[in-house]
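Engineer: Sequence and predicted structure, then a few things I'm wondering about:
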Amino acid sequence: MTRLEPGTPAPDFTLTDHTGKQVSLHDFRGRKTIVYVYPKAMTPGCTTQACDFTESLDRLRGEGYDVIGISPDSPSALAKFREKDGLGIVLLSDPEKEMLTAYGAFGEKKNYGKVVQGVIRSTFVVDEAGTLTHAWYNVKATGHVAKLRRDLGLDS
């Protein structure tokens, strides 16, 4: 499994959002974009992380960042997730796991001591020109957004 490194071009992707609309990474050119990958909508950790991003959205947008969450869930499941938890972030569906694989966010991981194939909770920051500035793998759902904000120098 290839992991992406800061300084490399972010692989472009086009995926379906929670409304059925096609959204591409290049649609966000000219702004910094936080792309985070999570395993499954409406699970406790994924809900915590999505709510944390939503709570920080105004601050992130004010600093020039957009936020995209990506999982293998269907667009209809993403719509339910947004509605149920009042999420304000863009959610995209990657059921074929093509983007997840290209970003090194799908593959072997440990789950309760067993090695399994699955989504690796990860976060990437893409600059205005489409270059990765940060790539974090195996992040924890709880507290990750606060750490991300500190790492980006948004909380001093």
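Structural biologist: Good, I have the coordinates.
Engineer: Please make it C-alpha for all contacts and neighbour counts, starting now.
Structural biologist: OK.
Engineer: Am I right that residue 69 is in contact with residue 90?
Structural biologist: Yes - Residue 69 is within contact range of residue 90, at 6.2 Å (criterion: Cα atoms under 8 Å).
Engineer: ok, those two, which is more surrounded?
Structural biologist: residue 69 (21 against 18; other Cα atoms under 10 Å).
Engineer: Got another one to weigh against that:
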Amino acid sequence: MSSFPEVGAKAPAFSLTRDGGGTVSLKDFKGRKLVVYFYPKADTPGCTKEAIAFNGLKAEFAAADTDILGVSADAVKAQDKFRDKYSLGFALGSDPDKAMLEAYGVWVEKSMYGRKYMGIERATVLIGRDGKVAKTWPKVKVDGHAAEVLKAAQELG
């Protein structure tokens, strides 16, 4: 199991099936900045709030030459439904085999009511134009997070 990527490290490569049935890969964003945010489950309260926040700042992210990619283990069909329900205007990657989630260190043991289980740690990684990790946010709290990531993307230049 990998650990969360360190700032300055080369971002782990990935290729995922995405909403709409195409694929999305790290190489698709070469020369651009990329926000990869990991969320536990489509259409749950915290994940919906986070997606809506990123979507609401989509124009500002675009102005900062920064793309957004949401990633969860949900099936593409669930991602499509989530995208359509909230009119999300960015790619949603599906990682049911957890390869990318493990490479980024966000597939972790969690605990609820004393029960241990594996799940996705809500986290975000900002990847620079050079393909290296520019900033990380492990264990994200949703409120104000998208705006904080936008600020970092703008400052990255």
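Structural biologist: Nice, thanks for sending it over. This one's a predicted model, so the numbers in the text were calculated from it and none came from an experiment.
Engineer: Quick TM-score on the pair, please.
Structural biologist: Aligned and superposed, the two chains score 0.92 in TM-score terms (TM-score structural alignment, normalised by the length of structure 1); 154 aligned residues with a Cα RMSD of 1.5 Å.
Engineer: now the spatially most central residue of structure 1, nearest residue through space, not along the chain?
Structural biologist: By Cα atoms, centre = their mean, the mean C-alpha position of structure 1 lies nearest to residue 36, the distance being 1.3 Å. Computed as Cα to Cα, 6 or more residues apart in numbering, the closest residue to residue 36 of structure 1 that is not its neighbour in sequence is residue 123, at 4.2 Å.
Engineer: average offset between the helix or strand harbouring that neighbour and structure 2?
Structural biologist: Following DSSP states H and E, one finds residue 123 of structure 1 within strand 122-126. Compared with structure 2 after the fit, strand 122-126 of structure 1 shows a mean deviation of 0.4 Å (mean Cα distance after the TM-score superposition for structure 1).
Engineer: Tell me the spacing between the residue of structure 2 positioned farthest from its centre and residue 139 of structure 2.
Structural biologist: Distance to the chain centre peaks in structure 2 at residue 114, reaching 27.6 Å (criterion: Cα atoms, centre = their mean). Remark: distance between residue 114 of structure 2 and residue 139 of structure 2 (Cα to Cα, to the nearest Å) = 19 Å.
Engineer: Which SSE is immediately downstream of the lengthiest helix in structure 1?
Structural biologist: The single longest helix within structure 1, with elements called by DSSP state H, is helix 44-62. Sequence order places strand 65-71 as the next helix or strand after helix 44-62 of structure 1, per DSSP H and E.
Engineer: Tell me which other helices or strands whichever helix or strand comes after that next one touches.
Structural biologist: Along the chain past strand 65-71 of structure 1, the next helix or strand (assigned with DSSP H and E) turns out to be helix 75-85. Where contact means 3 or more Cα pairs under 8 Å, 6 or more residues apart in numbering; DSSP states H and E, helix 75-85 of structure 1 is packed against strand 14-17, strand 90-93.
Engineer: what's the closest of the ones you listed to residue 100 of structure 1?
Structural biologist: strand 90-93 (10.3 Å; Cα to Cα).
Engineer: contacts for the closest one?
Structural biologist: Here strand 90-93 of structure 1 makes contact (Cα atoms under 8 Å, 6 or more residues apart in numbering) with 15-18, 23, 67-75, 78.
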